[in-house]
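the sequence and its predicted three-dimensional model are supplied below.
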Amino acid sequence: MAQFNYLNELNSLATTMDGPITRGPPQRWVKKSNNENINPSLSASFKNTSNVNISSCNQSMQKLSISTNQSCNNSVHSNKTPTRNEPKKGKKTPSKNKSPGRSTTPTPNKATKTPNKADRFIPSRSNSNYDLCHYMMSREDDKGEEVVAQKVAGEAIGRALTDMEPGRLLQYTCKAPAAPEGYQNRLRVVYSQAKVPSSVKNTTRYIPQAPDRILDAPQILDDYYLNLLDWSSSNILAVALGNAVYLWNAGTGDIDELMTLEGSETVCSVQWVQGGGSHIAIGTSAATVELWDCEKKKRLRIMDGHTGRVGSLAWNMYVVSSGARDGGVVHHDVRQREHAVATLAAHTQEICGLKWSPDGRYLASGGNDNLLNIWPIAAGQRYSQPNYLYSFNQHLAAVKGLAWCPWANGVLASGGGTADRTIRIWNVNTGANLNTVDTKSQVCSILWSTHYKELISGHGYAQNQLVIWKYPLMSRVAELTGHMARVLHLALSPDGTTVLSASADETLRLWKCFMLDPKKKDPVESKAAKSLLNLNSLIR
């Protein structure tokens, strides 16, 4: 039963395939008849072609049609599919060589379900001369010269291709002419702006977000106007805790107590001498400056000159400058018996920031009166001029964060308090404000990196974080968080790789944020090393 169903499905499929084509594009002979009706001139030109060639072509096609029809009718009536081997019995497969001819559309016979005899013309395409037919159909009598010209051009192109080297279709016979001397392409400026400079591509580096070490700092004073931390070039850290000063050896981890004040007096500032010596200056709440020898743990002398507590200190070779709550700055020459060599009426309120430039030419002082003053050393004078060179009043709060750039001459960074919250970059050679950035937090301290063109700032209300800035764009490189209170003080290690932060949460945190790649050598480091070497030679 299944075999009869299979034969019925094959018969119905053959009947469907042998039937007329009702869908799809029109047949070729229908297209040709439509074109003849639309463009009679084309058919007329075709009839005017060579009768000899057309007659010979028609005779060959007629013979081919008769032979094809006979083979088609034999295959239909015998219900067999012609193959190279013996025919298979019992199966009916539609012929694959059937195609629409030029006769009318065939009508299937209902009795046998097969097409009528001689229903359409099926040419053999392999025996057709398509080149000759295409030439006859496309040629016109009035365009003979154009055909000849095209033929000549094709032959010329063929000869040119055969004369060329194998594998090369296009080649230049001569090089492009060179540009005249001094010529600059204007488009080069446009395309060069889209490229990223090589210095920017290689600035990404790994910056640890967690501190390398955390130290306890009990009884550290939570006072914005004091400077209680300093790291010497001999890798000794001095920290003022209450009324005492402690020394921490970063190499060995040893902790020693240097001195302790009596009574209710407190330590307000500490500052190591330049050049890697063992001497340190200590400012007290008793309006005095004490000079100590840390190796012998001995106080060498006490220097006065102020009427208020000494909250800031700065060394310039053998002279230590002190800023106090009375608003004055006193230069102390530690070599002389009369140590006060100059006194400056710098500010109307307490001085909380004091820094000498690396070359020793300028002194920057920041006060609670929101002023930033620049004091020069004039040639031929004893030490310092009584009048400032510049007095900047752009800050809206106390100016405590001060830092001179170690690799750019005359560049100073200053930071304002809670009401200001900005970091400003100054060029003291011209008095210009190079850049200003709003940090959104109180700026307590600033440090420049000696390895990268960056600076780091410590902040108070309300973020309590450390921020690394890219110079000169002043874009944020990284933010270091972890302190629970404002970051009051910052200190840089002698090798320039580690930053130590002191906070009001009574902790000291060491951040390895300026680590160098051992395979690379930064030019900033070599320049800073050269300047330090020159400074050491002057001290000696």
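It's in.

can we go C-alpha only for contacts and neighbour counts from here?
Noted.

what about Thr502, how many neighbours?
Rather than Thr, residue 502 is Ala. By other Cα atoms under 10 Å, 26 other residues sit near Ala502.

that one contacts His489, correct?
Yes - under the criterion of Cα atoms under 8 Å, Ala502 makes contact with His489 at 5.1 Å.

anything in contact with each of the two?
Leu229 (Cα atoms under 8 Å, 6 or more residues apart in numbering).

tell me the contacts of the nearest residue to Thr436 once chain neighbours are set aside?
The shortest distance from Thr436 to any non-neighbouring residue, by Cα to Cα, 6 or more residues apart in numbering, is to Arg424 (4.5 Å). Contacts for Arg424 were tallied using Cα under 8 Å, 6+ apart; they are 413-415, 433-437.

same deal with Asp333?
If a contact means Cα under 8 Å, 6+ apart, then Asp333 has 318-320, 339-341 as its contacts.

try it against this one:
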Amino acid sequence: MTKRKVLRKLKERKSNECSYDRFIPPRKFIDFDQSYYSVIYDHSSKTTPDILLQDINDWPACNYKSYLARLINYDFNSNHILPFNSKLEKFNKINHTIHWSVKPRQKPMIGTPWAVLDLPNFMSTFDRNLLDWGKSNYIAAALWDSVYLWNSLTSKTIPIPNPTSTAIRWNPDGLSLFTASRDSIKIWDIETSKPKNNDHTQRHCTQISCSVTAVDWFPYGHTQVMGCNRGSIVIFNEDGYKKIVNQGQDVSLHHSIVSISFSCNGRYFASSSFDSLVNVWTFPDGLLYLKIRTLGSTRGLAWHPVQHSYLCLGDISGSMALWNVSNRTIVAQYKPSTKNAVYCLAFSEITAELVTSHFLYNGLTNHSVKSELNVLASFDRVVDRIEGQFDDVMLYLKWSPDGTQIATAGADETLQIWNFISQSKITKKSYRKINHQSSKDICLSEKFKHIIR
């Protein structure tokens, strides 16, 4: 190195040196854009409000703040406006709590209802399941003396005589409808509108005054798991296979079954009853795998569409819990700060956002205030909401075949269909529909079919 270069470096080092005062920092190292951002936006509050008290516009504003901070290289972990050192800390992106795999929306999307239908004499009770939306685009609703099928695309209506219905459920391909009444169970062919098992009337189990109250189909076959008002759970298929899964397994048979739900890969199914107990069973052997005690009767059961062992529970105390069934651990919990009840849960197959049906109460008078639908990216973050549109409890959240719409129904005898996400959004990479069946799951499903049949 030449003498001239050495003198130049010494001169540059001397020019960069700065004397510090004990009270006045050097203005040379002040980032005025970052300082202005720190003054305007207060980041001192670390507590997150309850999801029922959050404003749905807070999430888009938070995204904007994050984008703005990234442009000016702002560090959320730093509270210094006038730094004493010359080294600017690198920007750290906001890390939101992630409880499950999800692709949340960047701004609210749900507006006014796409369609509103009247359901006269709709028997909306806590322990019955009388509404479903099948893959054939028919919405089935059990009214007083019949089950009515309504096509959301053509508005075609098909009545099926089935008085005193207690449970209905479409099969996975939407071509067969399971219906149960007080004295029989039937499977209807949608093309002929006639029952497939018309030659005989079947009972659920051997107990007196037994009627099916909850049912779900195995995702890859023609097998149903049914629960009755006497508390028994039965695996049944069209070939006549029948097995009572909770017989002799130290499970009470005196409480009505409220909900039954299969995991997306068919390895487990969960059941809940009035006794504040949720049981997880293995399939197809029907062995009790996990017993979960909740704070109240649980109607909301939702399996994650990608993380197949993740089960979300919501009870009438307003509490929610996310369980990893495979290792029997709790992933996350939610306890409300206000008095409310959770009546229904549903994961979106497209975005994996969790949709919750909350019924809010007045803490002083214990009277109902309102019912609202919340779209959650986690247990502490609301990204969309519907409120002021429901006069009573919402007991049903049902997805359209393509997952872009959701139907709500409850005690107000009204069915409302909402555009959950735009059709054009599905083509984008951020909202690409999740592929549920990996090669391993397909092989496993074929094995299940062979065993159960």
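Structure received. The shown structure was predicted, so the numbers you read here are calculated from the model rather than taken from an experiment.

which bit of the second structure covers the helix ranked longest in the first structure?
Ordering each helix of the first structure by length in residues (DSSP state H) puts helix 51-77 first. With TM-score structural alignment applied, helix 51-77 of the first structure matches no range in the second structure.

now do Glu9 of the first structure: how many residues are near it, please.
Neighbour count of Glu9 of the first structure, defined by other Cα under 10 Å: 11.

swap in Asn327 of the second structure?
9.

just give me the match in the first structure for it.
Asn327 of the second structure maps onto Thr430 in the first structure, by TM-score structural alignment.

ok, now Asn137 of the second structure?
With TM-score structural alignment as the matching criterion, the partner of Asn137 of the second structure in the first structure is Asn235.

list the contacts for that match?
By Cα under 8 Å, 6+ apart, the contact set of Asn235 of the first structure is 249-251, 493-494.

quick revisit: need the contacts of Asp333 of the first structure in CSV with secondary structure and neighbour count, can you?
CSV is the format used below for those (DSSP: H, G, I helix; E, B strand; the rest coil; neighbours: other Cα atoms under 10 Å):
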residue, secondary structure, neighbour count
Tyr318, coil, 12
Val319, strand, 19
Val320, strand, 23
His339, coil, 17
Ala340, strand, 18
Val341, strand, 15
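
which of these are also in contact in the second structure?
Retained in the second structure: 318-320, 339-340, out of the contacts of Asp333 of the first structure (criterion both residues aligned by TM-score structural alignment, their matches' Cα atoms under 8 Å).

hmm, back to that, what's the closest of the contacts of Asp333 of the first structure to Ile351 of the first structure?
Closest to Ile351 of the first structure out of the contacts of Asp333 of the first structure is Val320 (15.1 Å), distances taken as Cα to Cα.

thought that closest one was touching Ala314?
Yes - in this structure, Val320 of the first structure is within contact of Ala314 by Cα under 8 Å, at 5.6 Å.

contact partners for the residue lying closest to Lys370 of the second structure once chain neighbours are set aside?
Spatial nearest neighbour of Lys370 of the second structure, chain neighbours left out: Leu360 (5.5 Å); criterion: Cα to Cα, 6+ apart. Leu360 of the second structure makes contacts with 338-341, 368-372, as judged by Cα under 8 Å, 6+ apart.

reformat those residues as TSV; add secondary structure, distance to Tyr431 of the second structure and neighbour count.
Output for these, formatted as TSV (DSSP: H, G, I helix; E, B strand; the rest coil; distance: Cα to Cα, whole Å; neighbours: other Cα atoms under 10 Å):
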residue	secondary structure	distance to Tyr431 of the second structure	neighbour count
Thr338	coil	33	14
Lys339	coil	34	16
Asn340	strand	31	24
Ala341	strand	30	23
Ser368	strand	36	16
Val369	strand	35	13
Lys370	strand	31	18
Ser371	strand	28	22
Glu372	strand	25	20
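
the residue lying closest to Thr294 of the second structure once chain neighbours are set aside: neighbour count?
Leaving out its chain neighbours, the residue that sits closest to Thr294 of the second structure by Cα to Cα, 6+ apart is Ser276, at 5.3 Å. Neighbours of Ser276 of the second structure under the rule other Cα under 10 Å: 17.

from Thr157 of the second structure, how far off is Arg169 of the second structure?
17 Å (Cα to Cα, to the nearest Å).

who has more neighbours, these two?
Arg169 (25 against 14).

wait, is that one part of a helix?
No - judged by DSSP: H, G, I helix; E, B strand; the rest coil, Arg169 of the second structure forms no part of a helix; its state is strand.

and it, what does it touch?
Counting by Cα under 8 Å, 6+ apart, Arg169 of the second structure has contacts 131-132, 177-179, 215-217.

would you list those residues in JSON lines and tack on distance to Ser317 of the second structure, secondary structure and neighbour count?
Listed next are the contacts of Arg169 of the second structure as JSON lines, based on distance: Cα to Cα, whole Å; DSSP: H, G, I helix; E, B strand; the rest coil; neighbours: other Cα atoms under 10 Å:
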{"residue": "Leu131", "distance to Ser317 of the second structure": "24", "secondary structure": "strand", "neighbour count": "28"}
{"residue": "Asp132", "distance to Ser317 of the second structure": "25", "secondary structure": "strand", "neighbour count": "22"}
{"residue": "Leu177", "distance to Ser317 of the second structure": "33", "secondary structure": "strand", "neighbour count": "21"}
{"residue": "Phe178", "distance to Ser317 of the second structure": "31", "secondary structure": "strand", "neighbour count": "19"}
{"residue": "Thr179", "distance to Ser317 of the second structure": "30", "secondary structure": "strand", "neighbour count": "24"}
{"residue": "Val215", "distance to Ser317 of the second structure": "24", "secondary structure": "strand", "neighbour count": "29"}
{"residue": "Asp216", "distance to Ser317 of the second structure": "25", "secondary structure": "strand", "neighbour count": "24"}
{"residue": "Trp217", "distance to Ser317 of the second structure": "28", "secondary structure": "strand", "neighbour count": "24"}
